[in-house]
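Q: structural data only, the sequence is not supplied:
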């Protein structure tokens, strides 16, 4: 079974030109999507390299809109290659009898019998004269709202010579970025919900002041009336992107191996984090007792001036993670400043006696600009951040469209590089708190996280666990409901270690006997590799049991198996 060779074309000169004029190239984020899935690929800097590289599948992230690039991509397809584009290829539109419509900033894509997906960038094509290249359409694009006017197919498929061109109307990588990181830099308050449940316009700049969700169309309510953002759109678009790629390879009789997100036996992960805020020692002791009763380890984000030294020692003895809680809230004499971030972080290391601290979460989800926070984390050796989450009762849930850890992308002034900081967003805080949402959201949150194989991150403040018994009961309910669904509880530090180690795994070969050869597996156990089957009857020949992943039947292989799923990376 031959593995497909995948290349991503990102024309470096075209990218530099856009950066020079203040234009982002978020299309480059497709590389992060593939890396998170464990799919091997190579970068191509210009279309002229296609003759040399000649991959089986070509993702065109960014190409020059000149004739030379268009001709090179067209010739590649005619030779039998498959071209995939996300709202690009303008230079080839007229050649295929198509007219490019005006770009649509917001809308929904839908397929028969499936739920709709909100998008944040689309440029549809309309085929006026099919000629020699009639298009096959898939899905429907609707403008602005789920019932909006249609603007053509979500995906157009063209046969070109011996190959194919597959063009999505939706700019999927950009849509994912704008969901996960917000629709732009945070410079002013966000737009509040009409029903009063999401007053984000309170005069404090926060992560949720730039959000790609719609208060009306993207929220549901539980049986108690609690509103929540119900759809992990960014993760669902990642599934669309990956599933389409696998099917394109399968159509050529090829396979694209990919990795499971978690170790064998771990369908999804749950994370409980705490913010020390008022720093009452008694609240820490109460929380430690509750966690011991529940049998879980959690992440403790510490804010200055912190707890007594004895509390830190007990936290460490019980196996919990000590993390940073940066305070930039002006009302508490904090400020958004690189040197102040570093000063507070130095305090934390001295107070806790830890030379290295892996994780951070900003107090009150304070956030400004686009990537400053991630740059400060890099500068101080912080590897994971948890700041991106809701601050209001009515915007809990999949506020940023994701429950997957990811490496965020920079703004154009840093050439849209990826920050070396793993973002692990959270879903909600302090359920059943007198002023916050109730615990009826726990089950729908866990069900959606399990559906996409993500990390269910719940925040509970120690002070509320100590003072409000209903909050404590909600924490116990999270643990019970998650465990009943097979979730394992990890700390932020464990998630970070696993994700970084997993990304070093590379499948290098699949033998005729089905044996998988991979690099980077020496210090990992229970690594799951999925091998999409290239033919419908291949299951019969291999005798292997299959699972449907991304809509494709796959053979499952576990590398370095243990009898029991590990609780962390190397256990």
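A: Noted; the coordinates are in hand. Small disclaimer: the values here were computed from a predicted structure and weren't measured. Residues are numbered from 1 along each chain as shown.

Q: going forward, measure contacts between C-alpha atoms and count neighbours the same way
A: OK.

Q: okay, helices next: where are they in the stretch 401-550 of the chain?
A: 442-452, 462-467, 469-484, 492-502, 538-542 (DSSP state H, counting those that start in this stretch).

Q: packing partners for the longest one?
A: Which is helix 469-484. Packing partners of helix 469-484 (3 or more Cα pairs under 8 Å, 6 or more residues apart in numbering; DSSP states H and E): helix 281-294, helix 442-452, helix 462-467.

Q: biggest helix in the chain by residues?
A: If you go by DSSP state H, the chain has its longest helix at helix 233-251.

Q: show me what contacts residue 199?
A: When contacts are counted by Cα atoms under 8 Å, 6 or more residues apart in numbering, residue 199 touches 191, 192, 193, 392.

Q: ok, of those residues, which come out buried?
A: Buried subset of the contacts of residue 199 (neighbour count, 16 or more other Cα atoms under 10 Å): 192, 193, 392.

Q: nearest to residue 273, of these?
A: residue 392 (17.4 Å; Cα to Cα).

Q: wait, that closest one touches residue 436, no?
A: Yes: between residue 392 and residue 436 there is a contact under Cα atoms under 8 Å: 7.5 Å.

Q: distance to residue 88 for the helices of the stretch 401-550 of the chain - can I get that in a markdown table?
A: Converted to a markdown table, the helices of the stretch 401-550 of the chain look like this (distance: least, Cα to Cα, whole Å):
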| stretch | distance to residue 88 |
| --- | --- |
| helix 442-452 | 27 |
| helix 462-467 | 49 |
| helix 469-484 | 41 |
| helix 492-502 | 31 |
| helix 538-542 | 35 |
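
Q: adding another structure so you can compare the two:
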């Protein structure tokens, strides 16, 4: 299959960045980098307008009101390039014949079937434009709650090329869903039906979620409420699908490296929090896990289990991890010193020098990036803290089940923390005060839909004392395996994703995956512009037909 890869450029105006940061304004548009890195879509950062003509698609992350930038963008489009923006480009509005409309608050967008999105997508705000000569531009999607009926995407012809402008700042929306729109400094708003008392006086991750209690939850057949849509992951698909379509429009391709190795269909994970630290509970849990032949991640809180338990867990292939306790009711303290002290305690208790993962006790969380800073400084590469603490907010309350690297605030110049977040969906099903197992199937289906991680949390204490929770654990394992899921530990997921991000897909003539380490075979999805509806072996992604190919990683072909 002869093909040429689309060249994608990502432009950030350095002067505009410095000005924003000097005023403590965030540039969450930078999360485009994380979306492209996770998908392994090759791109190049551009900070010089003279280099616009070296790429086929130019994403404008940030541009100031500079006449040289304005002229360069218009000239690039007129010569056949495609300029792409997510809620920006105010500097071009007049030249493009557009009127800037008042901004919109949170709403929902229904995209045409061609985008492959069955559910309406929640956005947190929008900055719509109105095109004055509406017949000469393609308008896609209609923003809800807008009396002026503005489109979500305008594709405006400029000479031989286009300016494609989304009304929604997609990367900022993903960040807001995953990490909140502001630091956690106070209790969240509780569920109106009484199923999630977030206002209990304990700061935690879910105090800063951005979904709607009424519109974004469904109930199972037994009445269990849950957040049902991984909106952030679906927005990633919209962004990548749009890029793929525009590449195909130019006769180019944009292959996507699948998220898991060729031998893995779907990914699941089980983690445990040791909490009560009863050795008998740990022994009973180990027996169940051995019976089901599944490896899990054990987050250990002081005073921990006995050394014998740790040794047995490691022999059985389980990962030991930190369960940082900052809960004031248990004399916990939210501080770097307390984090380090507990990590050093665990190293001694378990006779281990390195731990990959952490999950905070009771999902305690404050501020924005403090936890990730502590993890970075102390060698913790993966965190699992961002998940639900209540019965009524289980599911995709942060809009994602993808592993991702969180972004910092303006005071750190919106850098990415070197800590992979792997959030969880629910805990201890069948516990009297939590959800039952009717949520398993929808969680597996949605995690499968976005190729994410179906992460379920349990406590050894409940496995031992509550037979129905033990039954729930067994049901998760068996249902997931029947649906084609493989169980990995947090460390395995972290190690794979980090290794995977060293790979490069090359498609100039012949399709290859290049890397500098021996890794399992990988799957690459190749979009097809003119696939015959009757053609066999097609796989669909982003609403587009394509073919999936299994490839060996070619060694020493690329300088990393």
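A: Arrived safely, thanks for sending. For clarity, every value in this text was computed on a predicted model and none was experimentally measured.

Q: TM between them?
A: Aligned and superposed, the two chains score 0.95 in TM-score terms (TM-score structural alignment, normalised by the length of the second structure); 547 aligned residues with a Cα RMSD of 1.6 Å.

Q: that older thread, and the helices of the stretch 401-550 of the first structure: which comes nearest residue 49 of the first structure?
A: Short answer: helix 492-502, nearest of these by Cα to Cα, at 30.1 Å.

Q: now the equivalent of residue 400 of the first structure over in the second structure. Nearest residue, chain neighbours left out?
A: Using TM-score structural alignment, the equivalent of residue 400 of the first structure in the second structure is residue 398. Nearest non-adjacent residue to residue 398 of the second structure, counting by Cα to Cα, 6 or more residues apart in numbering: residue 178, 4.7 Å away.

Q: now the strands for the stretch 251-400 of the second structure?
A: 256-261, 266-273, 297-300, 319-322, 357-358, 382-383 (DSSP state E, counting those that start in this stretch).

Q: which of those strands sits closest to residue 79 of the second structure?
A: Nearest of these (Cα to Cα): strand 256-261, 27.5 Å.

Q: which residues touch the closest one?
A: 39-41, 266-267, 451, 497, 505, 520-526.

Q: with stretch 441-450 of the first structure instead?
A: Contacts of stretch 441-450 of the first structure (Cα under 8 Å, 6+ apart): 222, 226, 228, 230-232, 267-268, 397, 403, 427, 455-456, 478, 481-482.

Q: go with 7 Å
A: 222, 267, 268, 397, 403, 455, 456, 478, 482 (Cα atoms under 7 Å, 6 or more residues apart in numbering).

Q: equivalent analysis for stretch 293-310 of the second structure, please.
A: 269-275, 277-279, 317-325, 349-350, 358-359, 487-490.

Q: centroid residue for the first structure?
A: residue 404 (4.3 Å; Cα atoms, centre = their mean).

Q: isn't that residue up against residue 455?
A: Yes: using Cα atoms under 7 Å, residue 404 of the first structure is in contact with residue 455, at 5.9 Å.

Q: list only buried entries from the contacts of stretch 293-310 of the second structure.
A: 269-275, 277, 279, 317-325, 349-350, 358-359, 487-490.

Q: map residue 259 of the second structure across to the first structure for me.
A: Per TM-score structural alignment, residue 259 of the second structure is aligned with residue 261.

Q: how much space between its match and residue 455 of the first structure?
A: Computed as Cα to Cα, to the nearest Å, the residue 261 of the first structure to residue 455 of the first structure distance reads 10 Å.

Q: the more surrounded of the two?
A: residue 455 (30 against 26; other Cα atoms under 10 Å).

Q: the second structure: which residue goes with residue 167 of the first structure?
A: Under TM-score structural alignment, residue 167 of the first structure pairs with residue 165 in the second structure.

Q: run a quick neighbour tally on that match.
A: Residue 165 of the second structure has 25 neighbours, counted by other Cα under 10 Å.

Q: could you do residue 510 of the first structure as well?
A: 17.

Q: so how far is residue 96 of the second structure from the residue lying farthest from the centre of the second structure?
A: Here the centre of the second structure is the reference, and by Cα atoms, centre = their mean the most remote residue is residue 133, at 37.6 Å. To residue 96 of the second structure, residue 133 of the second structure is 10 Å away according to Cα to Cα.

Q: now do residue 305 of the second structure
A: 66 Å.

Q: and residue 165 of the second structure, by the same measure?
A: 11 Å.

Q: got a list of what residue 319 of the second structure touches?
A: Applying Cα under 7 Å, 6+ apart, the residues contacting residue 319 of the second structure are 296, 297, 298, 489.

Q: greatest separation within the residues you listed: which pair is it?
A: Checking the contacts of residue 319 of the second structure with Cα to Cα, the most distant pair is 298 and 489, at 9.2 Å.

Q: and whatever residue of the second structure lines up with residue 187 of the first structure, how many neighbours does it have?
A: Mapped onto the second structure by TM-score structural alignment, residue 187 of the first structure lines up with residue 185. Residue 185 of the second structure sits with 14 neighbouring residues when counted by other Cα under 10 Å.

Q: ok, residue 331 of the second structure next?
A: Neighbour number of residue 331 of the second structure under other Cα under 10 Å is 8.

Q: can you tell me what it aligns to in the first structure?
A: That one, residue 331 of the second structure, aligns with residue 333 by TM-score structural alignment.

Q: same question for residue 344 of the second structure.
A: Using TM-score structural alignment, residue 344 of the second structure pairs with residue 346 in the first structure.
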